[in-house]
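Q: Provide a 3D model corresponding to the input given below.
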Amino acid sequence: MTNTSTKNGIADSTGDAKIENTGPLAGLKVFDLTRVLAGPTCVQMLADLGADVIKIEKPGAGDDTRSFAPPFMPGTKESAYFVGVNRNKRSVTLDISKPEGQSLARELIGKCDILVENFKVGALTKYGLGYEQLHALFPGLIYCSITGFGQTGPYAPRPGYDSLMQAMGGIMSLTGEPDGLPQKVGVPVADIFAGLYGCIGVLAALRYKERTGRGQQIDIGMLDANVAWLANQGMNFLATGENPPRLGNQHPNIVPYQVFPTADGYMVLSIGNDPTFVRFCKNFGLDDMPEDVRFSTNAARVANRDLVTKTLAPVLKSQTTDWWVERLEVLKIGCGPINTLSQVFADPQVIARNMVVEMKHSSGPEVQVIANPVRLSDTPVSYRAAPPVLGQHTSEVMESWLGLSEVACAELHAKGVI
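A: Okay, the predicted model is just below:
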């Protein structure tokens, strides 16, 4: 079963809430106390996989990212930032700083399987919504906390921000030109990875709950996540005790694996092993290079990376990017252009994979969102509902989940509780 059609390379969702939910998490309910990016990324993944999510937002204000604009999505008052990580969720406005709001929150949580939050450590305890407090009431509840530094350690009380984590977690020391400033990655990867690690933790906790009936807390620190994905560079340091230098667009362990200028722009050349290097050299007039001890093995090329770059650069500069891509693909040698975003979203592979989805927004127009990359053969991701306007589903949830009347909802709204 599919829930989208394709129009000009863009997958189209009607936005109809009646779209069949075939996701593997269908039937699970999530109480979403997150905002900005790390938490919403985690919860959107759960929602895309079928979970029924109620996103709790402060009345009159909502998620901070609703005001992270311009740009706004065309025809709406919603920021592009907010729309990017809040589909398949229902917005419920609820003031948890008020006793009545806390009571309603606990009633709603009692009907949920999962709670995800990214408040500062201890902040929810003063509202009676901390992990220990809720675990005593609902021992099966899975409670995922995403914070800057985790629940323990000397930095636990500090707020966390993406650029701060990129700085403290080491990735900025590795990114940028050797003689330039440290650079952050161009998108908030520390937030995104923390959200994805949080989702993985929730899925593991669900499996444990299936076996035991017990819930637990998932403690995700953004700094921890940032350290975890240092990958080969982190391991290079642990192996040598030496801080890896910034190499610009070069790879620390493989040469040549980098950006090269071409006759009309730039391209990436990725030669991952010695046979591929030989194949490249033999086809482009560099027959002597593989026989030279300075270049014959990857280890030798890493030791002589500047000379490799100096030798190859004039060759690659002699032809256009398209010329190189066409010939290197035939030879099964890794390469590619450096695309702008307009080129990315026009790329035939991106179009073929339906990586943009159109959804009917409650404001009226269709909005484009970036698709979920997880492809499940039997339980596909469903695009059931566009990101909501603030408080769009408050009355619906209060009435259907808690049995409150319209009059009761109106009274709570007048008090500023919902």
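
Q: going forward, measure contacts and count neighbours with C-alpha atoms only.
A: Fine.

Q: Do you have the strands of the stretch 301-418 of the chain handy? List them.
A: 334-337, 356-360, 366-370 (DSSP state E, counting those that start in this stretch).

Q: Could you check the first one and say which residues are buried?
A: Within strand 334-337, the residues that qualify as buried by neighbour count (16 or more other CA atoms under 10 Å) are 335-337.

Q: quick check, nearest of those residues to residue 184?
A: residue 337 (21.9 Å; CA to CA).

Q: my guess is that closest one meets residue 270, correct?
A: No: using CA atoms under 8 Å, residue 337 makes no contact with residue 270, being 11.6 Å away.

Q: Please report the distance of residue 11 from residue 374.
A: 15 Å (CA to CA, to the nearest Å).

Q: Name the residue in the two with the higher neighbour count.
A: For residue 11 and residue 374, the more surrounded residue by other CA atoms under 10 Å is residue 11, and the numbers stand at 24 against 11.

Q: One more, so I can put them side by side:
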Amino acid sequence: MSPLSGVRVLSVEHYGAGPYGTQLLADLGAEVVKVENGAAGGDYSRSVGPYLLGEGDSQFHQTFSRGKKSVNLDLKSAAGRARFERLLTEADAVANNLRGDQPEKLRIRYADLAAIKPAIVCAHLSAYGRGNARAAWPGYDYLMQAECGFLSLTGEPDGPPARFGLSMVDFMTGSLMALSLVSAVLRARQTGQGCDVDLSLYDTALHQLSYPAVWYLNEGLRTERLPRSSHPSIVPSQLFRTQDGWLFVMCQTPKFWNLFCEAVQRPDLPADERFIDPPSRLAHRDALQAEIEQTLETAPSAHWMALLAGLVPVAPVNGIAAALDNPFAEEVGMLNRVDHPQREGGLRMLSSPFRVDGQRPPNRRAPLIGEHDDEFP
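A: I've put the predicted structure just below:
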């Protein structure tokens, strides 16, 4: 039995952050039912290109709604509202990732639903939160990266500000929504008392500033971008050129530093007064980079990986193709295939990151709009 078997979540969701979080719940066995207004096109992700799968579906949508169900229901109509409230009586939670002022308008807060089901959990994910000056603002991942300082920490010092290559604030916020929803459901099952739980992209992004935030708040230190994506205080922990590409080497402890120097046949480096201890290496970062690169540029990345992998924390810098064609991804079961009526041979997909009793949950395609209307009249 999956850990969340018997948990039902109604989700008024669209695009990325909310669907990512509820998909994690579905992976763990929850029954996630997308509440979609078919007349308005349903979840916006269904129309996100470039790869569409017939009418009302796309590879983008399949990425975020695997294993869910869908009902075609207009929350703003009297009939749709009545049906939603019927479904609510058998649900554990209602999730949404709408603008912060929308849950009140749609009457999907705990205050609106408690009279129907006192134990219901209402999980809200929005750009800036509810009940504040920005509640009605639209907002997206990249904006949070910009305002919360991420762009100032990413890229080379002499380049323009740069965002993450992926929408990691969406994914982090969705994950935290899933965690808070499950936690609140556990309490509701013990006490019979539901609640609202709130996550915002802004709060999550600011929280992820982590130790650089603590350094600034207490010491006034402004962490800045460093060349080669270097760690701010540990050396060497950065990108290095090889003969044909790049490696990321992370000698986070003196043990790994010594093992690295031994493996690349540079016993002179630990004995050099400039590099003899962590503070010295930090003070002479540029000189150490030049010394290490002088060695690594004599051979291709594969040569150094053969010497260092499993001994020292090191990784090649791959593009997406190399990352997905990596035999290790197949070995650990992170790639699979799902059937799809618009795709002969199915869709190749990423597996869930979870393992339960050593097994990854099965992958099932995302639903069509209203595909499960008969199951939830």
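
Q: Put one on top of the other, what's the TM-score?
A: Scored against TM-score structural alignment, normalised by the length of structure 2, the superposed chains reach a TM-score of 0.93; 374 aligned residues with a CA RMSD of 2.0 Å.

Q: And the strands in structure 1?
A: According to DSSP state E, structure 1 carries its strands in the segments 5-7, 10-12, 29-33, 52-57, 89-93, 114-117, 142-147, 217-221, 257-261, 266-270, 334-337, 356-360, 366-370.

Q: Would you mind telling me which of those strands is nearest residue 394 of structure 1?
A: Of the strands of structure 1, nearest to residue 394 of structure 1 by CA to CA is strand 89-93, at 4.2 Å.

Q: Of all the strands of structure 1, which one is nearest residue 106 of structure 1?
A: strand 29-33 (10.1 Å).

Q: Next, the angle from that closest one to strand 89-93.
A: Orientation note: strand 29-33 of structure 1 sits at an angle of 50 degrees relative to strand 89-93 (axes from the mean of the first three to the mean of the last three CA atoms, to 10 degrees).

Q: Mean per-residue distance, strand 29-33 of structure 1 versus structure 2.
A: Strand 29-33 of structure 1: mean distance to aligned residues in structure 2 after superposition is 0.7 Å, counting by mean CA distance after the TM-score superposition for structure 1.

Q: and that strand, which stretch of structure 2?
A: On the basis of TM-score structural alignment, strand 29-33 of structure 1 is assigned to residues 8-12 in structure 2.

Q: which residues are in contact with that stretch?
A: Residues outside stretch 8-12 of structure 2 that contact it (CA atoms under 8 Å, 6 or more residues apart in numbering): 22, 30-36, 88, 90-98.

Q: One more pass at 7 Å, please.
A: With contact meaning CA atoms under 7 Å, 6 or more residues apart in numbering, stretch 8-12 of structure 2 is reached by 30-36, 91-96.

Q: what residues are up against the nearest residue in space to residue 116 of structure 1 that is not next to it in sequence?
A: Nearest non-adjacent residue to residue 116 of structure 1, counting by CA to CA, 6 or more residues apart in numbering: residue 144, 4.6 Å away. Contacts for residue 144 of structure 1 (CA under 7 Å, 6+ apart) come out as 115-117, 198, 202, 217-219.

Q: quick one: which of those residues is most hemmed in?
A: Ranked by neighbour count (other CA under 10 Å), the contacts of residue 144 of structure 1 have residue 198 at the top, with 27 neighbours.

Q: Return the distance of stretch 218-238 of structure 1 from the chain's centre.
A: Centroid displacement of stretch 218-238 of structure 1 relative to its chain, using CA atoms, centre = their mean, to the nearest Å, is 16 Å.

Q: same question, stretch 42-53 of structure 1
A: Counting by CA atoms, centre = their mean, stretch 42-53 of structure 1 comes out at 13 Å from the chain centroid.

Q: according to the alignment, it goes to what range in structure 2?
A: By TM-score structural alignment, stretch 42-53 of structure 1 lines up with residues 21-32 in structure 2.

Q: do stretch 102-117 of structure 1 as well
A: Going by TM-score structural alignment, stretch 102-117 of structure 1 sits over residues 81-96 in structure 2.

Q: residues of that stretch that come out buried?
A: Buried, per 16+ other CA under 10 Å, within stretch 81-96 of structure 2: 81, 83-84, 87-88, 91-96.

Q: now do stretch 71-91 of structure 1
A: 72-73, 76, 78-91.

Q: Which ones among those map onto helices?
A: Counted as lying in helices by DSSP state H, out of these, are 80-84.

Q: With distance to residue 223 of structure 1 as extra columns, can I get those in JSON lines?
A: Below are these laid out as JSON lines (distance: CA to CA, whole Å):
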{"residue": "80", "distance to residue 223 of structure 1": "26"}
{"residue": "81", "distance to residue 223 of structure 1": "23"}
{"residue": "82", "distance to residue 223 of structure 1": "23"}
{"residue": "83", "distance to residue 223 of structure 1": "26"}
{"residue": "84", "distance to residue 223 of structure 1": "23"}
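
Q: Residue 290 of structure 2 -> structure 1?
A: Checking TM-score structural alignment: residue 290 of structure 2 goes with residue 310.

Q: right, I mislabeled it, should have said residue 369 of structure 2
A: Checking TM-score structural alignment: residue 369 of structure 2 goes with residue 390.

Q: residues near that match, how many?
A: Neighbours around residue 390 of structure 1, by other CA under 10 Å: 22.

Q: And stretch 222-231 of structure 1, what's buried?
A: 222-227, 230.

Q: just stretch 355-373 of structure 1 next, same as before
A: 355-361, 366-372.

Q: what do you get for stretch 272-285 of structure 1?
A: So for stretch 272-285 of structure 1, counting by 16+ other CA under 10 Å, buried means 272, 274, 276-281.

Q: again with stretch 293-307 of structure 2
A: Buried residues in stretch 293-307 of structure 2, counted by 16+ other CA under 10 Å: 296-297, 300-302, 304-305.

Q: Of those, which belong to helices?
A: Short answer: the buried residues of stretch 293-307 of structure 2 in helices (DSSP H) are 296, 301-302, 304-305.

Q: Touching, residue 58 of structure 2 and residue 48? I think so.
A: Yes: Residue 58 of structure 2 lies in contact with residue 48 (CA atoms under 7 Å); the separation is 6.5 Å.

Q: okay, now the counterpart of residue 216 of structure 1 in structure 2: neighbour count?
A: Structural alignment (TM-score structural alignment) places residue 216 of structure 1 against residue 195 in structure 2. Neighbours of residue 195 of structure 2 under the rule other CA under 10 Å: 22.

Q: Residue 195 of structure 2 contacts residue 110, doesn't it?
A: Yes: at 5.7 Å, residue 195 of structure 2 counts as touching residue 110 under the criterion of CA under 7 Å.
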